[in-house]
Each structure stands twice: as C-alpha cells, then as structure tokens.
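[1] predicted structure and sequence below. I'll ask about it afterward.
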Amino acid sequence: MKMCAVALVLSLLAAAVWLGLTMTTPESSGGGTNPGGGGNPGGGEGDKECVPTLLPKADLGLCGNLEVFYMELGNISCKIIPKCNLYRQKITAWPQPIVKFPTAMDGAQYLLVMVDPDAPSRRDPRMKYWRHWVVSNIKAADIKAGNIRGNVITDYQPPTPPPTTGLHRYQFFVYLQGDRVISIPTKENRNRGAWKLQKFLQDHKLQNHETSTQFMTEHDGELTPPDY
C-alpha cells in the first residue's frame, strides 16, 4: 500500500511540472521585449531595439556629467545616434537640445560651447572647430534645469554632417564664466568653420572646462550640409 501511495505522489508531481512548463510564455522566459528599452516603434530592423549605442572606448574621454537630450531619443550623451527610425535625418531638423549640468555651482555663471572637430571629416578636419552653438551668461539654476538661456553669441545649428564623411563628433563644453564678458567679433561670428577655439578661450582667460560630453552621428538621407 505504501508503495502505491509513493507512486501516486510521484505521478502527481511529474504532472505538475509538465503543466508548469507548458504554461511558460516567451515573455516570462526572457524572450519578450525589454521593459526599459522602448522597443522599436519604427518597425526598423526585426526585433532589434532602436536605441543609441555607447561611443567607442577611445571617444569616452570627454564623458562628464553633462546631459544632452533630444526629442524622441532622450539623453544621447556619449552615444551614437542610430540610423533606424530616421533619427540621423531627424536630428538635422530638431531644435536645440536640452542640456543639463546637474552639479552646477549655485550662484555661478556659465558658458556653453558646442563644436564639431571633424569638419568636413575626421580624416580631413581642416574646418575644425565648426561652431554650432555658443551661449554665455547662463545661470546655474538654468543649466541645472536644462533651460539654456543667456546671451546667445552663436545661434544653434543642428548637426549636418556631409555625405561620405563618416561619423562626426559633436562636442559640448561648459566653462565657469564668472564675471567675464564673453564675445566673438562680428566678422568672425559670421563664419562658423575653422573657429580657433583655443585662442577664444585664451583671449577670455577661461580655464579648463567644468564638464563636457559628446555624441556622434553621420549623414543619412537627403539634407543640405553646410558649405565647407
């Protein structure tokens, strides 16, 4: 009788295990979508997620605690803009990003600079640093909140890398301005290319940047690149 009871219990356990396996779904076994990844709303490349990827190790040196947010993409600090969902086309038309420096010093005043050191290409950077954006007199409270307002010295220009020039780095630097008056001569400000960034910093006695970051993107689709 005892042997029969043991056999019955073992049979019930085996049935329970079999039932549990048949009820396991792809999501519960890790085969579903990543709850934090955002999926692939554009349908792009199969089941791959359409999200920016991290920069190569060689380009992580500028990665500080500066955050750069573009619509649809979120924070793209130290990342490569993906080709899917037409992001590389869209970024050429989007307005200026939200730039946040969370650890800005209360009461301080900052200068923001955005440049492309790879103009017209990384192999031939004869027009470095292409000046994309310069804003001075930014209050700490504003840059902490991502509200870049102050004295706009050079209007924001979106990334527009030319065709067949590969990935371009778009670099952001934040300097502690103090009570300095920052300006760029009108004639120099008309031409964005071949900007002498180091001379500009020396002329205004600006020390090393407080923080920095960069992202990369390249030409994809129809757009009008700047006249290099």
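    Arrived safely, thanks for sending.
[2] going by C-alpha atoms from here, please, whenever you check contacts or count neighbours.
    Noted.
[3] against which helices or strands is whichever helix in the chain runs longest packed?
    As assigned by DSSP state H, the longest helix anywhere in the chain is helix 2-22. Helix 2-22 is packed against no helix or strand, with contacts defined by 3 or more Cα pairs under 8 Å, 6 or more residues apart in numbering; DSSP states H and E.
[4] might you calculate how far it sits from the centre of the chain?
    55 Å (Cα atoms, centre = their mean, to the nearest Å).
[5] and the next element down the chain from it?
    Where DSSP states H and E defines the elements, the next helix or strand beyond helix 2-22 is strand 53-54.
[6] distance between that following strand and the chain's centre?
    The answer for strand 53-54 is 9 Å, by Cα atoms, centre = their mean.
[7] pull the residues that contact that strand.
    With Cα atoms under 8 Å, 6 or more residues apart in numbering as the contact definition, strand 53-54 has outside contacts at 78-82.
[8] Throw these into a markdown table and include neighbour count, thanks.
    A markdown table is the format used below for those (neighbours: other Cα atoms under 10 Å):
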| residue | neighbour count |
| --- | --- |
| Cys78 | 28 |
| Lys79 | 22 |
| Ile80 | 22 |
| Ile81 | 23 |
| Pro82 | 17 |
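[9] measure the residue lying closest to Tyr70 once chain neighbours are set aside to Gln157 for me?
    Nearest non-adjacent residue to Tyr70, counting by Cα to Cα, 6 or more residues apart in numbering: Pro97, 5.1 Å away. For Pro97, the distance to Gln157 (Cα to Cα, to the nearest Å) stands at 11 Å.
[10] circling back to that earlier point, run through the residues that contact the residue nearest to Tyr70.
    For Pro97, counting by Cα under 8 Å, 6+ apart, the contacting residues are 68-71.
[11] any buried residues in the longest helix of the chain, and which?
    Within helix 2-22, no residue qualifies as buried by neighbour count (16 or more other Cα atoms under 10 Å).
[12] adding another structure so you can compare the two:
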Amino acid sequence: MKLLVTVLVTLIPLLPSAWGSEASRTCIFQTLSKPDHEFCRGGLEVIYPEVGDVSCSYIPKCHGFRQKLSGEWGQPRVRYPHAKKSKKYVLVMVDPDSPNRANPQHRFWRHWLVTDILGSDLKVGKIRGKVLTNYSRPKPPRYSGYHRYQFRLYRQPPHEAIALSTEDQESLGTWNLKDFVEDFDLGHPVASTQFLTKSYKD
C-alpha cells in the first residue's frame, strides 16, 4: 500500500502537464460566420488528407495544415451525396479574393475546372471528367489576409460541350465566371461551399 501511494504521489505532478500537452495538440476548425457561411449550401463536401471535410470553415495553422494545403496536398475529394447518378456536372474552384479581399483586381482566379463529371462518381467523391483547368493548390500571398476558396457545382445541360476560350486558357486570373456560366447555360449552382485560409508564413 505504501508503495502504491508513493507511485501515485510521484505521478500526480506529471498529469497536468500531460493533459496540457494533449490540449496543445488539439486543432480547432472554426466555422465561417455570416455572410461567408451563407455561401455554403447543398451539402457539398471538400475532403483533404488529415483534416477531412473543410467545407465552410477556416483552415487552422496548427499541425502545419495551411502549409500542407499550399505545398503538399493534391486535389481534394469532392463529394455530393445528392447527385443524380445519370446526370453530368461541372465543378468550378475559384479564388474571388486575388490578390486580396479588399482589392480583388484578379477576381476570379481559376484553381480547378472539370466538366462531364458523372453523378455516380460525385456521390462517392471521385472527380473524373474532362479537366479544363488542372487543380492548383491554394497559395495566398503573404500579408494578403484570408482568401475564400469557393467550390461551385453546376448541373451540366445534356449534350452541351463546354470549353474555355483561347484567352481564358492562357490566363487563370481575371476570369469572367458569370459569362462562362451564361455561355453554357449552367444556371445557378446546385451546391456550393468554401473554406478560408491565408499564407502559412503570416
């Protein structure tokens, strides 16, 4: 009994520090506030390694998540549970805050554009289709604050062949998303979401 008491007395001072280190490893994903939260609708999921679904949240700096997002992780899994299996969809990923949210001269910066995505693939998070713009990792410049990275999912009209103009192919920035949507009669997104992040060096 005396030995047991001695062991407990020895361990007690160590316990708070153990709990503290566990707390320091906790990484909190803060949900977006209005009006940014209102952009998220339809149940679209954006899934990256280690963190899972980042829809409608800030990417925290802890565990190097912002750095991994900008330099390591490839394209996310994008899942839309409500997709119609036999329909086709168009996925757009853009940054409306280039070079910064206060002065977005290069809105919209196109990060990813895929057409002809089958609903059956979308339901399980596979983005397979015609890639018009390869995935480009989010890399906000230093001191430019938070950038929104928006995902918009459109139902693709039947038999509609979608393409970028020669001018748009040559540049990712200052893309006229509104004209693109109107040119191909995409209508309103069936689902949309976004996450916010900033330079990991800030």
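    Structure's in. What do you need? Because the structure is a prediction, the values reported are computed rather than measured.
[13] could I get the TM-score for this pair?
    Superposed pair, TM-score by TM-score structural alignment, normalised by the length of structure 2: 0.85. Supporting alignment: 183 aligned residues with a Cα RMSD of 2.1 Å.
[14] before we move on, the earlier item: now, which of the contacts of strand 53-54 of structure 1 lie within strands?
    Members of the contacts of strand 53-54 of structure 1 lying in strands (criterion: DSSP state E): 79-80.
[15] out of the contacts of strand 53-54 of structure 1, who's nearest Ile153 of structure 1?
    Nearest to Ile153 of structure 1 among the contacts of strand 53-54 of structure 1 is Cys78, at 25.2 Å by Cα to Cα.
[16] residue in structure 2 matching the closest one?
    Aligned counterpart of Cys78 of structure 1 in structure 2: Cys56 (TM-score structural alignment).
[17] what of Val135 of structure 1?
    So Val135 of structure 1 corresponds to Val114, using TM-score structural alignment.
[18] okay, now that match: neighbour count?
    If you count neighbours by other Cα atoms under 10 Å, Val114 of structure 2 ends up with 21.
[19] make sure it is indeed in a strand.
    Yes: judged by DSSP: H, G, I helix; E, B strand; the rest coil, Val114 of structure 2 forms part of a strand.
[20] other residues contacting stretch 181-195 of structure 2?
    Under Cα under 8 Å, 6+ apart, the answer for stretch 181-195 of structure 2 is 32, 39-45, 54-59, 148-157, 160, 162.
[21] could you give the residue range in structure 1 aligned to that stretch?
    Counting by TM-score structural alignment, stretch 181-195 of structure 2 corresponds to residues 201-215.
[22] contacting residues around the residue most central in space within structure 1?
    Nearest to the mean C-alpha position of structure 1, counting by Cα atoms, centre = their mean, stands Ile76 at 1.8 Å. Ile76 of structure 1 sits next to 52, 67-70, 215 when contact means Cα under 8 Å, 6+ apart.
[23] equivalent analysis for Gln105 of structure 2, please.
    With Cα under 8 Å, 6+ apart, Gln105 of structure 2 has these contacts: 98-99, 174.
[24] so what does it match up with in structure 1?
    That one, Gln105 of structure 2, aligns with Arg126 by TM-score structural alignment.
[25] in stretch 60-71 of structure 2, which residues are buried?
    Neighbour-count burial for stretch 60-71 of structure 2 [16+ other Cα under 10 Å]: 60-61, 65-70.
[26] narrow those to those in helices?
    65-70.
[27] for these, which one is nearest Lys84 of structure 2?
    Leu69 (30.0 Å).
[28] what residue in structure 1 is paired with that closest one?
    So, by TM-score structural alignment, Leu69 of structure 2 is matched to Ile91.
[29] I figured that match hits Pro158, correct?
    Yes: because the distance of 6.8 Å satisfies Cα atoms under 8 Å, Ile91 of structure 1 is recorded as touching Pro158.
[30] overlap in contacts of those two?
    Joint contacts of Ile91 of structure 1 and Pro158 (Cα under 8 Å, 6+ apart) do not exist.
[31] how about the helices in structure 2?
    Under DSSP H, structure 2 gives helices at 2-11, 14-25, 65-71, 119-122, 166-170, 177-183.
[32] and Ile76 of structure 1, how far is that from Phe173 of structure 1?
    15 Å.
[33] could you do Ile182 of structure 1 as well?
    15 Å.
[34] try Ala140 of structure 1
    For Ala140 of structure 1, the distance to Phe173 of structure 1 - Cα to Cα - is 15 Å.
[35] quick one: contacts for Lys174 of structure 2?
    Quick fix: residue 174 of structure 2 reads Thr, not Lys. Going by Cα under 8 Å, 6+ apart, Thr174 of structure 2 touches 105-109.
[36] in strands, which of these fall?
    Trp109.
[37] and the furthest pair within the contacts of Thr174 of structure 2?
    Gln105 and Trp109 (9.8 Å).
[38] mutual contacts of these two, please.
    In contact with both Gln105 of structure 2 and Trp109: 98, 174, using Cα under 8 Å, 6+ apart.
[39] is it correct that Asp53 of structure 2 is in contact with Ile59?
    No: the pair Asp53 of structure 2 and Ile59 fails to qualify as a contact (Cα under 8 Å) at a distance of 10.7 Å.
[40] returning to that earlier point: neighbour count winner among Ala140 and Phe173 of structure 1?
    Ala140 (23 against 20).
[41] returning to that earlier point: what comes up buried for the match of stretch 181-195 of structure 2?
    For stretch 201-215 of structure 1, by 16+ other Cα under 10 Å, it's 206, 209-215.
[42] need the max-distance pair from those.
    Leu206 and Phe215 (23.6 Å).
[43] excluding its backbone neighbours, what's nearest the corresponding residue of structure 2 for Gln157 of structure 1?
    Here Gln157 of structure 1 is matched to Ser136 in structure 2, going by TM-score structural alignment. Residue nearest to Ser136 of structure 2 in three dimensions, not counting chain neighbours: His111, with 4.9 Å by Cα to Cα, 6+ apart.
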